[in-house]
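Novice: build the 3D model from these lines:
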Amino acid sequence: MSAKGPWHDLSLRLASGVGMAALGLGAVWAGGPWFAALAATVCGLMLWELARMVAPERALEAVIVGLSGAAAVLVGRALPDAVALVPIAVPAILGAVLLRRERAIFAAFALAIVAASYGLTGFRDVHGVVWLIWLVLVVIATDVSGYFAGRFIGGPKFWPRVSPKKTWAGTLGGWFAAVLIGLIFLTFTNAGRDLPWISMALSLASQMGDIAESAVKRRMGVKDSSGLLPGHGGLFDRFDGLLGAALFMLLVAQLVYVPEVRF
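Specialist: A predicted model of the protein is given here:
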């Protein structure tokens, strides 16, 4: 019988989570080459993890795909937006050719990862730091509140076939926390009054990113995307929510006007 309780991993998760949050928020605040370097590094590592999940026997090919993803973000930033679509698509195509397994799944997720990484660097340049801090805090609040609500309250599962651990309590807890983040940002920015419910929609997108990655892991028969992060598994395990939220935010930014948010 295991002596591990439901909170056995909490201290390790908190320590590594705080470290990741500090590094990420610091790079977001610095912007420019610092944020671009972080986005490229995270993109490359997530693609490496994805390739290792899809085809674990192809270690060298996974490294090549990861490096191509990091390069795509940096090269794309040096090109006009229309031309940048070419390097953004390269890792997905390259991985589908080299890995030879689960090509559609790999290509779809690889394209999403590279597009989000590239898109966030451009979004930071155009719209400034506040929206990205809001994005990161909504994702963190969703994850942390969902973790505690799920552990304390439990109850019915949200989507047991895909994500057996996610409960409705955790899902709703994440939405509530996201609304609070939106309300807090209303107090010191000129964001519109729709921000709380948009924050909740962003929280849902974050949760869908988590569920999508869980579906891939279940299909591939793995527990974690890698062991890079103590207590968390891999980068893909931690940034799946941010991936979903970032894609949602970038899509909305293409459809509606995003005002400059001032303190």
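Novice: CA atoms for contacts and neighbours, from now on please.
Specialist: OK.
Novice: isn't Ser117 up against Gly44?
Specialist: No: with contact defined as C-alpha atoms under 8 Å, Ser117 does not reach Gly44; the gap is 9.7 Å.
Novice: now the strands for this protein?
Specialist: 157-159, 163-167 (DSSP state E).
Novice: pipe those into a markdown table and attach distance to Ala51 and mean neighbour count per row.
Specialist: What follows is the strands of the chain, written out as a markdown table (distance: least, C-alpha to C-alpha, whole Å; neighbours: other C-alpha atoms under 10 Å):
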| stretch | distance to Ala51 | mean neighbour count |
| --- | --- | --- |
| strand 157-159 | 26 | 16 |
| strand 163-167 | 21 | 18 |
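Novice: compare those and give me the one nearest Gly31.
Specialist: Of all these, it is strand 163-167 that lies closest to Gly31, at 33.8 Å by C-alpha to C-alpha.
Novice: ok, the residue nearest to Ala108 when sequence neighbours are not counted to Val256 distance?
Specialist: Using C-alpha to C-alpha, 6 or more residues apart in numbering and skipping the chain neighbours, the partner closest in space to Ala108 is Ala92 (7.3 Å). Computed as C-alpha to C-alpha, to the nearest Å, the Ala92 to Val256 distance reads 28 Å.
Novice: now swap in Val114 and tell me
Specialist: Distance from Val114 to Val256, by C-alpha to C-alpha: 23 Å.
Novice: to compare with the earlier structure, here is another sequence to fold:
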Amino acid sequence: MSRARFDDLLPRLLSAIVMVGIGLLTVWLGGLWFHALVIAVSAVMVWELVCMLDDQRNKAPLVLAVVAAAALTLASEVPISFGLPLLLLPSMVGLGRMQKGGVSYAVFTAAILIAGYGMMALRDDFGLTWMSWLILVVVVTDIAGYFAGRIIGGPKFWPRVSPKKTWAGTIAGWIGAAGVGLAFAATTTAGAGLMGISIAVAMASQIGDIAESAIKRRTGVKDSSSLIPGHGGLLDRFDGMLGASLFIVIVGQLVGLPTGAIP
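Specialist: Model (predicted):
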């Protein structure tokens, strides 16, 4: 096994420990603390997105990040019927400020804010247990994929867009997510069907990761930013959570979310 395969493991690990610590604390506290974290992360992701898509680097990244933060903050404080247009407002505002990449910006920004809103609603309405389930599914999918991809290797998943991802890592992520679903099914009244939902969430997480990789490939950048050592930017780190949260918002409307969480 080549040692080079794990050259980035130490900085990734140290950065992950810090992020996990902050994340776990705010998830446990919930309420305004968790809302503040989600809003801040969402705003930074919008900033990174604009910087990637529009290399003019005028005031647009900062302006649109502030608009996104304000819109998500207001949306979380008003009824959903009034919150929905607020979640889409930054996309509309950005279309007039982007020199290029406006459509990609509008779609991804809408996804970021809807996903952020969905995470806040999940924590507020369904509690700590199900927020923890969502996070664990995404984290285990990422970790299982990372190690299986480097240890097993094999055929690439989509080499033109994401040359490091393999089918071995992709499937390992599904298996890891199924294990998380099984563990939560055994400790709640959600039932064995949670395994299937967890695998689907893992797939959505991987799609979010690939979608962000496609933008980076198109714009010719390696990372969305250099904010996090070993991980790049927040969009690099939370692209999987973005896809998973957006999926949960949709699934929650179609089939309902699992119930029976332990208080």
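Novice: now the TM-score, please.
Specialist: The TM-score (TM-score structural alignment, normalised by the length of structure 1) is 0.96; 261 aligned residues with a C-alpha RMSD of 1.4 Å.
Novice: Ala92 and Val256 of structure 1: who's more crowded?
Specialist: Ala92 (26 against 8; other C-alpha atoms under 10 Å).
Novice: determine which residue in structure 2 is aligned with that one, please.
Specialist: Under the alignment (TM-score structural alignment), Ala92 of structure 1 pairs with Ser91 of structure 2.
Novice: my guess is that match contacts Ala111. True?
Specialist: No: Ser91 of structure 2 is beyond contact range of Ala111, at 9.7 Å (criterion: C-alpha under 8 Å).
Novice: now what about stretch 162-179 of structure 1, what contacts it?
Specialist: Stretch 162-179 of structure 1 is contacted from outside by 138-139, 141-150, 153-160, 196-197, 199-200, 202-204, 207, 211, 214-215, 218, using C-alpha atoms under 8 Å, 6 or more residues apart in numbering.
Novice: can you select the buried ones among those residues for me in ChimeraX?
Specialist: In ChimeraX, this line selects whichever of the contacts of stretch 162-179 of structure 1 come out buried by 16 or more other C-alpha atoms under 10 Å:
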select :138,139,141,142,143,144,145,146,147,148,149,150,154,157,158,196,197,199,200,202,203,204,207,211,214
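Novice: quick one: the helices in structure 2, in order.
Specialist: 9-29, 31-53, 60-75, 80-95, 102-151, 167-187, 193-219, 234-254 (DSSP state H).
Novice: now the longest one on structure 1. Mean distance?
Specialist: What it means is helix 102-151 of structure 2. Helix 102-151 of structure 2: mean distance to aligned residues in structure 1 after superposition is 0.8 Å, counting by mean C-alpha distance after the TM-score superposition for structure 1.
Novice: thinking again about what came up before, for the helices of structure 2, which one sits closest to Ala261 of structure 2?
Specialist: Judging the helices of structure 2 by C-alpha to C-alpha, what sits closest to Ala261 of structure 2 is helix 102-151, at 6.1 Å.
Novice: and the closest one, which stretch of structure 1?
Specialist: With TM-score structural alignment as the criterion, helix 102-151 of structure 2 aligns to 103-152.
Novice: list the contacts of Leu136 of structure 2.
Specialist: When contacts are counted by C-alpha under 8 Å, 6+ apart, Leu136 of structure 2 is found next to Val180.
Novice: for Gly154 of structure 2, see how far away it is.
Specialist: Leu136 of structure 2 is 26 Å from Gly154 of structure 2, by C-alpha to C-alpha.
Novice: now swap in Ile199 of structure 2 and tell me
Specialist: Distance from Ile199 of structure 2 to Gly154 of structure 2, by C-alpha to C-alpha: 22 Å.
Novice: what number of residues lie near the closest residue to Ala59 of structure 1 other than its chain neighbours?
Specialist: Leaving aside its sequence neighbours, Ala59 of structure 1 sits nearest to Arg52 (C-alpha to C-alpha, 6+ apart; 6.8 Å). Residues near Arg52 of structure 1, counting by other C-alpha under 10 Å, number 20.
Novice: can you tell me what Arg52 of structure 1 aligns to in structure 2?
Specialist: Arg52 of structure 1 maps onto Cys51 in structure 2, by TM-score structural alignment.
Novice: was I right to think that match contacts Leu62?
Specialist: No: if you go by C-alpha under 8 Å, Cys51 of structure 2 and Leu62 don't touch, sitting 9.4 Å apart.
Novice: for the residue nearest to Ala108 of structure 1, give me its contacts.
Specialist: Phe106, Ala107, Ala108, Ala110, Leu111.
Novice: weed out the non-buried ones from those.
Specialist: The buried subset of these (16+ other C-alpha under 10 Å) comprises Phe106, Ala107, Ala110, Leu111.
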